[in-house]
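Trainee: could you look at this predicted model? Sequence included:
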Amino acid sequence: MPTGDTVAVAVVDSKDLKAKLRSAERAERGKAMLLVFPLLAFLLITFLVPIGSLLMKSFRDPVLSQELPHAAALLRAWDPAKAKLPGDQVYAAFGQDLLAIAGTDSVSRVASRLNYEESGMRSLIMKTARRIGDSKEGTWHQRLSDIDARWDETKYWSTMKYASSPWTFEYYLKAFDFKRTEQGAIVQQSDSESLYVGVFLRTAWVSLSVSLLCLLLGYPVAYFLANVPAKYSNLFMIMVLLPFWTSILVRTTAWVVVLQTHGVLNDLLIHLGITQQALPLIYNRFGVLVAMTHILLPYAILSLYSVMKGVPNIYMKAARSLGAGPIRSFFQAYFPQTLPGVGAAGMLTFILAVGYYITPAIVGGPDDQLASYYIANHVNSTLNWGLASALASILLVGVLIVYSLFVRLTGGGVKLG
């Protein structure tokens, strides 16, 4: 029989062993974290920080509050619904702030920022900045009105008011096709002014159409690759992977050669007598769908193939032996097991299609450009980074919502049985 001292020693040894195990586990976790840290730091610097900066630019623009601090503070307190024009204090503060930055790059920054909200503001600000020191007689209201009569109009001061705060939702209003009236009310833009809601709907429709086309065309190809004898499968797989060896720009330009008015396809159709004149196959929605489907099809094939390769043929043979026909056995015994690949291929091609820019820009017409085209235009041409960030943020949130719905519906993957 063990004595009391023996039991006590055993308990102490057991506690020491558990403590050592916990210490060893903490050390292993620490080593694992040290190994993962470079990857986390890389993702933080190259992915999370740019996205955070992008989101910040969409609702933060401190240009006016920094360059015209006194006027911006007074303008935020002015209510255009109660007074048609701001008081003399606002005129004086604006005149003094503008005089202080006249002749510097700050004037151009202020002018560009205001011009995003109201066309003509840039010329007004630049003109006023050039002539603001010419006269020192009269009130600031009189001096500004003498330089340009537009300083007696409410809409220009109203524009400055809603741009005076460092935090703004004006970019999102414009991205959803809303605008502010002179009195500050938010109203929807007219049909002739509306743009971005239609662009987002077009982007979603084109992306969904391309995903469906990729699934319809890629499923039989993936099925063939998964069931062809091994000595031939490598050759056919190389043919599927071959497009990855060529850049997207080259592949898209090749479709211009094929689909243009006097291109290969139209010349062939006319030569065969199928049509008497060239068909409009490019610079329209048809050209965009064809080119994007061709570029994204390998992604769908590979996603489907990876799942189909793991589905044994024995299930279809069993269904056939029980009396089911080839079509019924396929849809009841084989197709349900490939649904995870169908979901993954559809989701992958949809997400990739949403962000496409080069292909629609080359083979599409003016009414076929997707959201990425307008984001790039505001970044490179108009330099309206706030609106570009708002459009990109909406696109990002839309993709995340679609993906979350996909995960919720499939449970992270299509559940079978």
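Mentor: That came through fine.
Trainee: drop to CA atoms for contacts and neighbour counts, all remaining ones
Mentor: Will do.
Trainee: quick one: contacts of stretch 39-55?
Mentor: S389, A390, S393 (C-alpha atoms under 8 Å, 6 or more residues apart in numbering).
Trainee: which among those residues gets closest to V7?
Mentor: S393 (65.2 Å; C-alpha to C-alpha).
Trainee: what about I375, how many residues close to it?
Mentor: 20 (other C-alpha atoms under 10 Å).
Trainee: contact partners for it?
Mentor: L387, A388, S389, L391, A392 are the contacts of I375 under C-alpha under 8 Å, 6+ apart.
Trainee: ok, the closest residue to the fourth one other than its chain neighbours to V110 distance?
Mentor: Ranked by C-alpha to C-alpha, 6 or more residues apart in numbering and with sequence neighbours excluded, the top spatial neighbour of L391 is A175, at 6.1 Å. A175 sits at a distance of 21 Å from V110 (criterion: C-alpha to C-alpha, to the nearest Å).
Trainee: okay, helices next: where are they in the stretch 251-400 of the chain?
Mentor: 264-271, 285-308, 314-321, 326-329, 339-354, 358-363, 371-380, 385-410 (DSSP state H, counting those that start in this stretch).
Trainee: in addition, the following structure is provided for comparison:
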Amino acid sequence: MENDKKVIALAVRATRRREQLGGLVLVAPAVVFLLLIFVAPIALFAWRSVDNAEAWSALPRTRAVLRAWDGTGGPPEPAAAALVADVNSLDRSVAATLARRLNYSESGMRSMVIALHGLSLSLQKPVLEQLIALNPRWGEHRIWQVIDNESGRLTPYYLLRALDLQLRDGGLTKASDQDGTFRVIFARTFWISGIVTLLCLIVGFPVAYVLATAKGWLGRLLFIAVLLPFWTSVLVRTMSWILLLQQNGILNRFLIDHHLISAPLTLIYNRTGVYIAMVHVLLPFFVLPLYGVMLKVDRAQIWAAASLGARPLAVFRHSYLPQVMPGIVAGLVLVFVTAIGFYITPVLVGGGGDQMVSYFVAFYTNSSVNWGMAAALGTLLLIATFVCLGAFRRVMGTAAVSGR
């Protein structure tokens, strides 16, 4: 009898292992696809925000000499000779890349480093003295501090710069050529995203309620109207708003023709246009999760509360709202997380003071070709997204965030 129990237990465990193995085999392609297409690109992108291969590979001799420098006092003479040797061993294009990289940290270093390429020095005088004669800035402590800080394999420069900070004299200070630029951009991004999310809540809740309560052909028609934006590209929808909201557009012409206004309203290339267009694009992301939850509301609780004499507002607050809260939170999270990464709509309908972080990621990637800065901004935006999701999860609870 005892042996039979052991045999049965072993058979059950073997069956479970086979089921688990089968499940892993089925899931493996999706996991591999997710790692290769989603996780790996994000990881490589984040790596660019701390990667310093340009300076690290170009300055091996200088790096070795500065490793023994305590960072105080004047620059060591061997470091000057090592720097000249490193720069002269590089191709012209590689030296230009190094110069550009160091110029990010200290303005003016580009021309200083390029001038070293092909430079002939006298063996009778100290190298540092000759460099100072070539450019007095070679005698500045700050120049050699930058070379020391930026000659390592990893660098905090891009991430600090994205927060308007820099390393100077062994500590963190405010970036000298900025006045909170990126902090303002991040604050603007979260402000616009927050306002758009709030507007989607105000507009989307009644829409979702009507969808959930409408019957027959009217309900189907309204549902198609909500889904319709998904069938049109974001670019087309945004361009449509430009036609509608411009000074000679359909809306202004209608208001003027009906004598509702005397002059065209400025509704485009400003914050108003950004709000209108973004709400239009993102509204379905709020309505659909809320609509799905509203369909499952237990009407018996509402009828019971009303039959016991509760006022409509009390019924809504204590019976209806708690049941639909998971849908509200899920919609808010979807809208907010999508909004902070918006690019096309603010670029087309917003002004210069309405651009969000994604615009500057694209600028540093395509125009400035400063991939480290683009990666740093993108990485900080990703971290901020996870922080917001964590805050939603903590405040509303796991079930509310997941929509269950």
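Mentor: Structure's in. What do you need? Predicted model, so just to flag it, every value in this text is computed and none were measured.
Trainee: helix or strand right after the helix ranked longest in structure 1?
Mentor: Identified as the longest helix of structure 1 according to DSSP state H is helix 4-43. Next helix or strand after helix 4-43 of structure 1 toward the C-terminus (DSSP states H and E): helix 49-59.
Trainee: against structure 2, where does that following helix fall?
Mentor: Aligned using TM-score structural alignment, helix 49-59 of structure 1 spans residues 40-50 in structure 2.
Trainee: likewise for stretch 196-206 of structure 1?
Mentor: Under the criterion TM-score structural alignment, stretch 196-206 of structure 1 matches residues 182-192.
Trainee: what ranges do the strands span in the stretch 51-200 of structure 2?
Mentor: Taking DSSP state E, counting those that start in this stretch as the test, the strands found in the stretch 51-200 of structure 2 are 165-168, 171-174.
Trainee: any idea which of those strands is most buried?
Mentor: strand 165-168 (a mean of 18; mean count of other C-alpha atoms under 10 Å).
Trainee: packing partners of that one?
Mentor: helix 157-161, strand 171-174 (3 or more C-alpha pairs under 8 Å, 6 or more residues apart in numbering; DSSP states H and E).
Trainee: other residues contacting it?
Mentor: Strand 165-168 of structure 2 has contacts (C-alpha under 8 Å, 6+ apart) with R142, Y157, L160, L172, T173, K174, A175.
Trainee: rerun at 6 Å
Mentor: Residues outside strand 165-168 of structure 2 that contact it (C-alpha atoms under 6 Å, 6 or more residues apart in numbering) are L160, L172, T173, K174, A175.
Trainee: I'd like the distance between the residue mapped onto the second one from structure 1 and K174 of structure 1.
Mentor: In other words, L172 of structure 2. In structure 1, L172 of structure 2 lines up with I186, judged by TM-score structural alignment. Note on I186 of structure 1: its distance to K174 of structure 1, by C-alpha to C-alpha, is 11 Å.
Trainee: what's the answer for A371 of structure 1, then?
Mentor: Distance from A371 of structure 1 to K174 of structure 1, by C-alpha to C-alpha: 14 Å.
Trainee: these two - which one has more neighbours?
Mentor: Neighbours per residue (other C-alpha under 10 Å) separate A371 of structure 1 from K174, with A371 holding more: 27 against 21.
Trainee: contact partners for that one?
Mentor: V199.
Trainee: roughly how far apart are it and W205 of structure 1?
Mentor: Relative to W205 of structure 1, and taking C-alpha to C-alpha, A371 of structure 1 is found at 12 Å.
Trainee: excluding chain neighbours, give the residue nearest to R202 of structure 1 in space.
Mentor: L370 (6.8 Å).
Trainee: W151 of structure 1 too?
Mentor: Spatial nearest neighbour of W151 of structure 1, excluding adjacent residues (C-alpha to C-alpha, 6+ apart): S145 at 5.5 Å.
Trainee: what does Y373 of structure 1 give?
Mentor: For Y373 of structure 1, the spatially nearest residue (C-alpha to C-alpha, 6+ apart) is Y357, at 5.6 Å.
Trainee: residues contacting the aligned partner of R61 of structure 2 in structure 1?
Mentor: Under the alignment (TM-score structural alignment), R61 of structure 2 maps onto H70 of structure 1. Each residue near H70 of structure 1 by C-alpha under 6 Å, 6+ apart is listed here: A93.
Trainee: what does S329 of structure 1 give?
Mentor: M316, A319.
Trainee: neighbours of the closest residue to V399 of structure 1 other than its chain neighbours, how many?
Mentor: Excluding its sequence neighbours, the residue lying closest to V399 of structure 1 (C-alpha to C-alpha, 6+ apart) is I351, at 6.8 Å. I351 of structure 1 has 19 neighbouring residues, counting by other C-alpha under 10 Å.
Trainee: measure the alignment partner in structure 2 of I351 of structure 1 to S107 of structure 2 for me?
Mentor: Superposed on structure 2 with TM-score structural alignment, I351 of structure 1 falls opposite V337. Distance from V337 of structure 2 to S107 of structure 2, counting by C-alpha to C-alpha: 36 Å.
Trainee: before we move on, what about V207 of structure 2?
Mentor: In terms of C-alpha to C-alpha, V207 of structure 2 sits 54 Å off from S107 of structure 2.
Trainee: and the two? Which one has more around it.
Mentor: V207 (21 against 13).
Trainee: excluding chain neighbours, what is closest to the more buried one?
Mentor: Using C-alpha to C-alpha, 6+ apart, the closest residue to V207 of structure 2 is V287 (7.0 Å).
Trainee: adding neighbour count and distance to K415 of structure 1, write the contacts of I375 of structure 1 out as CSV.
Mentor: Conversion of those to CSV gives the following (neighbours: other C-alpha atoms under 10 Å; distance: C-alpha to C-alpha, whole Å):
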residue, neighbour count, distance to K415 of structure 1
L387, 25, 41
A388, 26, 39
S389, 25, 37
L391, 25, 35
A392, 23, 33
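Trainee: count the residues that sit near the aligned partner of Y403 of structure 1 in structure 2.
Mentor: Under the alignment by TM-score structural alignment, Y403 of structure 1 pairs with L389 in structure 2. Counted by other C-alpha under 10 Å, the residues lying close to L389 of structure 2 total 17.
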